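A.B. asks: Just the structure for this:
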Amino acid sequence: MAAPGSNYAVSVRSVTKRYGNFTAVDDLTFDVHSGEIFAVLGPNGAGKTTTIRMILDILKPDTGRIEVLGGPISDRTKERIGYLPEERGLYRNVPVIDILTYLGQLKGMSRSDAQTRATSMLEQVDLGENIKSKVSELSKGMQQKVQIIATVLHHPDLIIIDEPFSGLDPVNTQVIKDLLYSLNSDGVTIMMSTHQMQQIEEMADRLLMVDHGHRVLYGSVQEVRDRFAENAVIVEGEGNWNALPGVASVENAENGREVLLHLASGITPDAIMQEMATSQNYRVRRFELAVPSLNEIFIQVAGGNHNHTQPSELPVRS
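C.D. replies: Just a heads-up that it's a prediction; the model follows:
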């Protein structure tokens, strides 16, 4: 268990939660490092929301232990957390600045400090002209940005956010990402649950994937992608790729510019690169390992046709 002063913002050890005969979370163990952006992913019903609610002390685990910000969660700990649940909720007929000021005061801020910071953050996310607008007068995307401001207004040390980009167009998605990056650069730990794999791939330092309550993937984003990499390379250039020693098969990309070279057993990408470099028959403009995207890995591991695989059967690294 993480001791006070350790480098863990969240430490979950052998946690299980059951609802009658249904096991929502099964012997789950993971850590969220202080100062990182940590992603939690998994299919619907995998146990993500139950896990988050146990971390926040909304639900109690049946077995196992959880520590948050250096110790068991307490009322004082909760004041250092910002939580954005998947189920949104704002007072619809109250001006934005008033509701943010009120929520800031509930987190221990003075009225003047809450109002000043809320005003500044509304301007930061391009809602400066909507300070006195009622929530009901805002679009869904605008309301989402107000919710996020309410989550981080009180300078939390740990932010737990569920689907933060829901309802946002690409421009406003970038605005919120920039806000989260800014908070993270100030040392705030961000724990994020989302189905948007591209955002995880771009933002997260490490990830946890749960399925049927089990931990099935855990580690840095690059480590997870590397573990699912094929013995293949992506090449853009000119040459007779089928004639290249060590190439088992060639697959043309849909864009027509690249080819996927599947390598024979025992052949490394370095060996293929050396063959190209020492031959006058090939001109290479791009060469990279064929590493799958998180979306492809997610479909492979948690696709609708997958078996109820136990964590020991998948590549898992602590």
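
A.B. asks: alpha carbons only for contacts and neighbour counts from here, please
C.D. replies: Fine.

A.B. asks: Thought residue 175 was touching residue 125, still the case?
C.D. replies: Yes. With contacts counted by CA atoms under 8 Å, residue 125 reaches residue 175, the gap being 6.1 Å.

A.B. asks: Buried residues of stretch 257-271, list them for me.
C.D. replies: The neighbour-count check on stretch 257-271 (16 or more other CA atoms under 10 Å) flags 258, 259, 260, 261, 262, 263, 267, 269 as buried.

A.B. asks: In contact with the residue nearest the centre of the chain, which residues?
C.D. replies: Per CA atoms, centre = their mean, the C-alpha nearest to the average position across the chain is that of residue 39, at 2.7 Å. Neighbouring residues of residue 39 by CA atoms under 8 Å, 6 or more residues apart in numbering: 191, 192, 193, 194, 200, 204, 205, 206, 207, 208.

A.B. asks: Which of those residues has the largest number of neighbours?
C.D. replies: Most neighbours among the contacts of residue 39, by other CA atoms under 10 Å: residue 207, with 27 neighbours.

A.B. asks: Work out for me the element that one sits within.
C.D. replies: Using DSSP states H and E, residue 207 sits within strand 206-211.

A.B. asks: what's the answer for residue 270, then?
C.D. replies: Assessed by DSSP H and E, residue 270 sits inside helix 269-277.

A.B. asks: Show me what the very next helix or strand once past that helix is packed up against.
C.D. replies: Downstream of helix 269-277, the first helix or strand assigned by DSSP H and E is strand 283-289. Where contact means 3 or more CA pairs under 8 Å, 6 or more residues apart in numbering; DSSP states H and E, strand 283-289 is packed against strand 232-238, helix 269-277.

A.B. asks: can you give me the helices in the stretch 101-250 of the chain?
C.D. replies: For the stretch 101-250 of the chain, applying DSSP state H, counting those that start in this stretch gives helices covering 111-124, 140-152, 170-185, 197-203, 221-227.

A.B. asks: nearest to residue 48, of those?
C.D. replies: helix 197-203 (15.2 Å; CA to CA).

A.B. asks: and that closest one, which residues are buried?
C.D. replies: Under 16+ other CA under 10 Å, the buried positions of helix 197-203 are 197, 200, 201, 203.

A.B. asks: one more to put side by side:
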Amino acid sequence: MGEGNLEIDGISKRYGAKVALDGVTFDVRGGELFGFVGSNGAGKTTTMRIALGVLAADGGEVRFNGEKITHETRTHIGYMPEERGLYPKMKVLEQLVYLAELHGLTANEAHRNAETWITRLGLAERRRDEVQKLSLGNQQRVQLAAALVHDPAVLVLDEPFSGLDPLAVDVMSAVLREKAAAGVPVVFSSHQLDLVERLCDRVGIIRNGRMVAVGTVGELTAEGGSKLVVTAPGARPGWTAGLPGVRVLEEHETTTVLGLEPSADDQAVLAAALSTGPVTEFSHRRRTLTELFRDAVTEKGEPR
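C.D. replies: Model (predicted):
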């Protein structure tokens, strides 16, 4: 099952008259972290469940390494569901060994892997505790261990960062990066867009069951031009009038934030600013993923 791509190809799903997914298509390449973002109810969890075969699609196909996903392939997927699915009365170590064996590992491999992840995720002191006695953050760590304990060839994680403290976020991030570096395609959904921006190689944005953007963070945030922050203490309001492709987005006391169309000439802006006196700041700022997301999910007057 070495390195391979997970392909979601034209997935559709209806519930009666409601269209939950409408031709959702994207791929997650071996060795990359793919961030899947969208508002609540946009279709992220449904897409992930279909990728896992927990839910049947009405149309489209999910493939791994070019082959349609089967029951056999599914045993090689590590899944972390949003509604955490642990056995509350089972002890941490027992639970992980059980899940590893369920995925086809021998008893020895299951124990070895369970111990490895328990140590890695800082759960060694909790290995004999019942899951229900753990803090929510630690339950989350056990849930991650459960997704990793059988050496999956693909990782699909639904909101893995929700409810984690900053330290656990760092541990989780490091583990996901390490898995991607080993050639595993990793897809996770998250509402923490700053985290997605920092971690992910590529991002997909879903709105109302349709993919509205897929690409690297750089590609997505470069579209629609850039922002320019100019601080010119001597400038008067309206100093940019007449500059083509330049619009004022914000004006603060001495600082103006400008939106530049791709055709705009930033050197002409600099010359105009210098003509008003000293310029103490002149910097390009890309749109953040948060700004891009806001635009993508509120376009065409659709509800947030």
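
A.B. asks: Now the two most distant members of the buried residues of stretch 257-271 of the first structure.
C.D. replies: Across these, the longest distance by CA to CA is 20.3 Å; it joins 258 and 267.

A.B. asks: Map residue 22 of the second structure across to the first structure for me.
C.D. replies: In the first structure, residue 22 of the second structure lines up with residue 26, judged by TM-score structural alignment.

A.B. asks: And residue 199 of the second structure, by the same measure?
C.D. replies: If you follow residue 199 of the second structure across to the first structure using TM-score structural alignment, you land on residue 203.

A.B. asks: Double-check that match against residue 37; I have them as touching.
C.D. replies: Yes. Using CA under 8 Å, residue 203 of the first structure makes contact with residue 37 at a distance of 7.0 Å.

A.B. asks: which residues sit against stretch 111-124 of the first structure?
C.D. replies: For stretch 111-124 of the first structure, the external contacting residues (CA under 8 Å, 6+ apart) are 97-98, 100-102, 104-105, 128-129, 131, 146, 149, 153-154.

A.B. asks: if we can go back for a sec, among the contacts of residue 39 of the first structure, which two are most distant?
C.D. replies: With CA to CA as the measure, no two of the contacts of residue 39 of the first structure lie farther apart than 194 and 205, at 14.4 Å.

A.B. asks: coming back round to it: element containing the residue nearest to the centre of the first structure, please.
C.D. replies: Using DSSP H and E, residue 39 of the first structure sits within strand 37-41.

A.B. asks: before we move on, what about residue 262 of the second structure?
C.D. replies: Going by DSSP H and E, residue 262 of the second structure is not in any helix or strand.

A.B. asks: how close does it get to residue 226 of the second structure?
C.D. replies: Between residue 262 of the second structure and residue 226 of the second structure the computed distance is 8 Å (CA to CA, to the nearest Å).

A.B. asks: in the first structure, what residues pair with stretch 177-184 of the second structure?
C.D. replies: Under TM-score structural alignment, the match for stretch 177-184 of the second structure in the first structure covers residues 181-188.

A.B. asks: Revised request: answer the last question for stretch 142-162 of the second structure.
C.D. replies: Under TM-score structural alignment, stretch 142-162 of the second structure corresponds to residues 146-166 of the first structure.

A.B. asks: Now do the buried residues in the matching stretch.
C.D. replies: Residues of stretch 146-166 of the first structure classed as buried by neighbour count (16+ other CA under 10 Å): 146-162, 164-165.

A.B. asks: A strand includes residue 60 of the second structure, no?
C.D. replies: Yes. Per DSSP: H, G, I helix; E, B strand; the rest coil, residue 60 of the second structure lies within a strand segment.

A.B. asks: So what does it match up with in the first structure?
C.D. replies: The pairwise alignment with the first structure assigns residue 60 of the second structure to residue 64, based on TM-score structural alignment.

A.B. asks: What is the neighbour count of residue 49 of the first structure?
C.D. replies: Using other CA under 10 Å, residue 49 of the first structure has 18 other residues around it.

A.B. asks: Which helix or which strand is home to the corresponding residue of the second structure for it?
C.D. replies: The alignment partner of residue 49 of the first structure in the second structure, by TM-score structural alignment, is residue 45. In this structure, residue 45 of the second structure is located in helix 44-52 according to DSSP H and E.

A.B. asks: same thing with residue 260 of the first structure?
C.D. replies: According to DSSP H and E, residue 260 of the first structure maps onto strand 258-263.

A.B. asks: and that strand, how far from the second structure on average?
C.D. replies: Taken over the aligned residues, the distance from strand 258-263 of the first structure to the second structure averages 4.2 Å (mean CA distance after the TM-score superposition for the first structure).

A.B. asks: What separation do you get for residue 169 of the second structure and residue 36 of the second structure?
C.D. replies: Distance from residue 169 of the second structure to residue 36 of the second structure, by CA to CA: 17 Å.

A.B. asks: Specify which residue of these two has the higher count of neighbours.
C.D. replies: Using other CA under 10 Å as the criterion, residue 169 of the second structure and residue 36 rank with residue 36 on top: 27 against 17.
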